[in-house]
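Visitor: give me a model of this one.
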Amino acid sequence: MSILLYFVIDALDECDDDRNIQVILSLFAEARSLERVQLRIFMTSRPEIPIRYGVQELPDVEHQDFILHNIAQEIVDDDISKFLEQHLKIIRRECQLAVDWPGAHDIRRLVQSANGLFIWAATACRFIRRGKLFAADQLSIILKDDYVTDYSTDETSTTDSAITPEKQLDKIYITVLKYSAPKYRKSVRKKWYKVLKETIGSIILLFSPLSANSLVKLPHATKQGIYQTLDSLHALLDIPEDQNRPLRLHHPSFRDFLLDQRRCNDPNLWVDEKRAHQTLADNCIRLMSNSLKQDICRVDAPGVLVTGTESSRVEECLPPEVQYACIYWSQHVKKSGTKLCDNDQVHQFLKAHLLHWLEALSWMRKVSEGIYAINYLEPKCSSKPTMLRIENYPTILLFRLAIVPVYTHLSMI
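Guide: The predicted model follows:
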């Protein structure tokens, strides 16, 4: 008798590495050879190239494809209507609103505005819910569907142009961001937007999610300012009550929106990707410069093995934000497009902390990341790399920086 197993994989396209996507799809393809186990797999994804190619490799009889925008609009609208009814019912109960709120007419208007996008409906519900006592007012803001915002005057005007699903999504993102801004006077409001851009710019461009407690130690902004900014973004970000758990986007479309100047045409909100990566690189280097040191895990025993050291000690001495900085700072430098030169920030950091950085990576069992980083950084230097003399360090013997790959003897791994 065979066993029937069900797998549900949501948003396969959000997998960090295309190679992992290929591995997942190939493993599922091989599952047909199993004799005692039958698999049923439900998978959702945007139609990215690696996923399309991977699915095409499967025999047609073994998979069925459903393209959302090819499904009849009335079916999608009916599903969105049910979604809205259920979530608004919960909001009505939580906020003690009238039993007939919001009414069938308003739900139909919301369905029309969603234009087939569940992420629009979900974002709208989160925005309304965050209004709490003023949830009904939040709904009224969303239902003002006859305006576009003029950011130079902060006023509204009407438009007769057709609104596509993407524009509807952009519109609700702008609405949520606009109404999340406190009612500061103009000079203070400008400072708030700066903190907002740096905060959300960091979150959407992180290569690995960080918690709120880790994030506040990374940017060059006040801890209180970042926490207050995050508190206004629950409709757009998954912000756990436990501030040690990672922050995540509710949907990758928010990242796409913020990075596209054509879609996010408010200069207070648009995130310049290269500049934001440069800011993250600067912040990572600053954090490492202030944190890394010789024998950072205080073992006081050259040659000790990582496997012989408790992981809790490593986590205590190398908290998540420092580990993130050590692993990803060079990738942020790469994405920023910055050209390296003598005595710049990267050069100064490597002169002072190269061995400290490599030691930290060895404690994290990520020395390969250091090799990849050096391989990338070397050709980006505007001058010929300087050969380093052989240096003996408690845990690392580094022979030459300019050799590719870097040959190291790491006694800790």
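Visitor: can we go C-alpha only for contacts and neighbour counts from here?
Guide: Will do.
Visitor: so what's L5 closest to, chain neighbours aside?
Guide: Closest residue in space to L5, ignoring its immediate chain neighbours: L39 at 5.0 Å, by Cα to Cα, 6 or more residues apart in numbering.
Visitor: may I have the secondary structure class of that neighbour?
Guide: strand (DSSP: H, G, I helix; E, B strand; the rest coil).
Visitor: hang on, it packs against Y6?
Guide: Yes. L39 sits in contact with Y6 when judged by Cα atoms under 8 Å, with a separation of 5.9 Å.
Visitor: higher neighbour count, these two?
Guide: It is L39, of L39 and Y6, that has more neighbours when counted by other Cα atoms under 10 Å, with 14 against 9.
Visitor: how much space separates the more buried one from L355?
Guide: Distance of L39 to L355, given as Cα to Cα, to the nearest Å: 49 Å.
Visitor: swap in A124?
Guide: In terms of Cα to Cα, A124 sits 50 Å off from L355.
Visitor: repeat that for S368.
Guide: S368 is 14 Å from L355, by Cα to Cα.
Visitor: between these two, who's got more neighbours?
Guide: Each of S368 and L355 has its neighbours counted (other Cα under 10 Å); L355 has more, 22 against 14.
Visitor: and for comparison, fold this next one:
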Amino acid sequence: MSNSNSYLCNSRDFHVENLTVINAGSSGNSHAFSYLHDNIAIDAAHNSEERCDAPKCHPETRTAVQEDIFSWITHGDEDAQPMKILWLTGPAGTGKTAIAGSVADTCDEQGLLAGSFFFASFTGSEKRRSKRYLVATLAYHLVMQLGNDHSLRQAILAAVERDPAIFRRRLKDQIRVILVKPFQDTRTRFDTSALPNVFIIDGLDEVEAANSRQAGKDPHEARLENERDQEEILSALLYAANDSNFPFRIIITSRPEPIIRGFFSADAVDLTREIFLDEKYNPDADIRLFLNSKFAEVRRRYRLPLSWPLAEDIQRIVITASGQFVYAATIIRFLQNTKHPRGPQGLLQTVLDWEAKDAASSALAPLDALYTRILLSSPDPPLAVQWVWAINDIGLDEAPTSFVNQLLQEFEGQGAYLLENLSSLVWMPPAGDESSPYKIYHKSFIDLLEFRAGKELRGDYNGGNEVFLQGCLRVFRGNLPPASTLTASSLNIFMRHFLNGPWQRFSSDIASELGQDDLHRWDVGWWVHLLVRAFTSPRRESAVVMLFGTIHKLCVAASRIPGDCLPSCKHWRSNIIRICKEYGWNVPNTIALLREAMWHTAMLHKFNDEYTLPFWAMVGGGQGPSGAQESFTRYTVDEDYQASLDVVSAMFSRLPSDWQSRYHEEVDGPMDGYMDAKVSRSYTALSSFIKTIAVEIGVEVEDVDVAVWQSMNMRVTFPQFPGGLT
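Guide: Below you'll find the model as predicted:
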């Protein structure tokens, strides 16, 4: 056999150290390449045919965030703390995939893209939602950019040739054998700076485990399996990034799902830069630019006037989008692809007019399907929707998350249990942050629940009122949050928020829901002392006035004869007056109580929160009792208070038969529509009659000076959340 082709022919007395031999024979190379190709997801590439209509950033939009990403790709090594991973995240519909697609296109054009994988759970292709094809696809994209004789290409294919079962192994082993080790073995043989340097992986949260869609599969178990696959992908990528010689940067996009955020906040925190798509990147301006451009196309196509659409209509869309490009794009797609007798103008009006909810639902069906799918990922979707109502509709979106949880939870951790899977719709503060509120990202999500959703889902949403009221009732029945063990200081903080928010706005509803037995057995002293400790003047007195007035609502609603109050009302009011006297406060006298009865009677027995009583006048700068003076004893109805009610009843019975018409003549006066003006005039209405009656029956108390009433009425208000609590 001829040795003419042997480089070692006739050689002797030598040895070779650290030799790596790669068989680059054409048959082995071809076989390995074919096997690699058989294990990729062709449609997952950024430029695949399946993604030809995938969203991309409209020209001149999202420039700031794209510039941030390109700067990191090209100059990230110059940062004070270089990071190999970039996590692009944000709420649902904010354009993460569009940005990733645009960045991938530009990187491909500039020779920077090593490979890409765009996961998608909505597609019919199982490969695009499976972890199994990720490493092979990235490796395939990389070798396709390397010449046939490139040593890294040869090393990757040789690794596949040596272990044909590699793509059935763990992802960490795949990435070690197929990408990390081949580069380690060959990096001295070529200019590493000439390699493309970034892998882009989009939609990580859409990864699904094998058989996760199997009929009868428990949704919670399926989600846990999906999360395990997502975490395995992250761990494998982190393994590669941790290798100091690994030359590639990795971009990962996903919604801020708890399992993914937890990974980047802990395991990968030292290697990851996060970009969160929020107001910092001014999405409203980009959405407006996108809409103006697309509406111009519609105008040209249908020869519509330049005046369409109105600027305010575009602004309405921008506001409702709440930073969601998907919302704006969905509307434009609806206008372009749907026939309608009234043309694009009629379609746009349909979208803007939520009363035409059936047509609007058709327009936004893709977006609503996205929202619904996310909602159903909660372990208890109906209750999660009710929490969303409570957060959005009653002002709890400005209250600390800790307070909302303490108020609504039936057991510790229920809030996180219900809402953590909805993190792309509802922002939850990180662990340890007890002062920040929940944030609902998208107005269009609330519009779905209020207008476009089916009857069952809308019913769940409106049922949030019951969840809220039950939380309030549990607080009253237990004198503390139902599912919490709080220290005294924490309880004071909770009660400040409770009295400054839900109680202030819904005290009448809460009182109406309470039974007489509940009201009668509560410790009034505990509540009044709590009010005094929780607030300083003037909010302290304001809270007492509100409590005193609200407890009387049931008597007014029942059209009770003035002075003939319900037992629960007598119990509360007599004890409030007794405790306030202990504080040295002024309390309503008989004439003040009579005027209150006249007001509510003249208002046709409609309780009115505008009307206030003078606990105020002699409070001055009093600091309330010392701790030694506080009493938590349950008292029965005070005899003096019952006597006062008897006098009120007697005085009321002596009012002239036409007193209500005379009362309205004085109270209504000019500016009838202004309730505060009516209330102010009610403090002096029929003064001569009241004075005469008082003399007749021997009542020796003075009417309250009108200036005191007016001053007190102007101050007896609370700020809304998150108003400073003092």
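Visitor: TM-score of the superposition?
Guide: Once superposed, the chains reach a TM-score of 0.49 (TM-score structural alignment, normalised by the length of structure 1), with 284 aligned residues with a Cα RMSD of 5.5 Å.
Visitor: where along structure 2 do the strands fall?
Guide: Under the criterion DSSP state E, structure 2 contains strands at 85-89, 113-118, 198-202, 249-254, 272-276, 426-427, 439-440.
Visitor: would you format those strands as TSV with mean neighbour count included?
Guide: Formatted as TSV, the strands of structure 2 follow (neighbours: other Cα atoms under 10 Å):
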stretch	mean neighbour count
strand 85-89	23
strand 113-118	26
strand 198-202	24
strand 249-254	24
strand 272-276	18
strand 426-427	19
strand 439-440	20
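Visitor: pipe the ones you listed into TSV and attach distance to F290 of structure 2 per row.
Guide: Formatted as TSV, these follow (distance: least, Cα to Cα, whole Å):
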stretch	distance to F290 of structure 2
strand 85-89	21
strand 113-118	24
strand 198-202	23
strand 249-254	22
strand 272-276	21
strand 426-427	26
strand 439-440	24
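Visitor: out of those strands, nearest to G28 of structure 2?
Guide: Shortest separation from G28 of structure 2 across those is recorded for strand 113-118, at 23.6 Å, computed as Cα to Cα.
Visitor: what packs against the closest one?
Guide: helix 96-109, helix 134-143, strand 198-202 (3 or more Cα pairs under 8 Å, 6 or more residues apart in numbering; DSSP states H and E).
Visitor: just the buried residues of the lengthiest helix in structure 1, please?
Guide: Secondary structure of structure 1 per DSSP state H: the longest helix is helix 73-95. Neighbour-count burial for helix 73-95 of structure 1 flags 76-77, 80-81, 83-85, 88-89, 91-92, 95 (criterion: 16 or more other Cα atoms under 10 Å).
Visitor: what's in contact with the very next helix or strand once past it?
Guide: Using DSSP states H and E, the helix or strand that follows helix 73-95 of structure 1 in sequence is helix 104-114. The contact list for helix 104-114 of structure 1 (Cα atoms under 8 Å, 6 or more residues apart in numbering) reads 77, 80-81, 84-85, 120-121, 143, 145, 165, 168-169.
Visitor: buried ones in helix 104-114 of structure 1?
Guide: 107-108, 110-111, 113-114.
Visitor: also stretch 348-358 of structure 1?
Guide: Applying 16+ other Cα under 10 Å to stretch 348-358 of structure 1 flags 349, 353-358 as buried.
Visitor: cool, and stretch 659-668 of structure 2?
Guide: 660, 663-664, 666-668.
Visitor: any idea how many residues pack against I3 of structure 1?
Guide: Neighbours of I3 of structure 1 (other Cα under 10 Å): 9.
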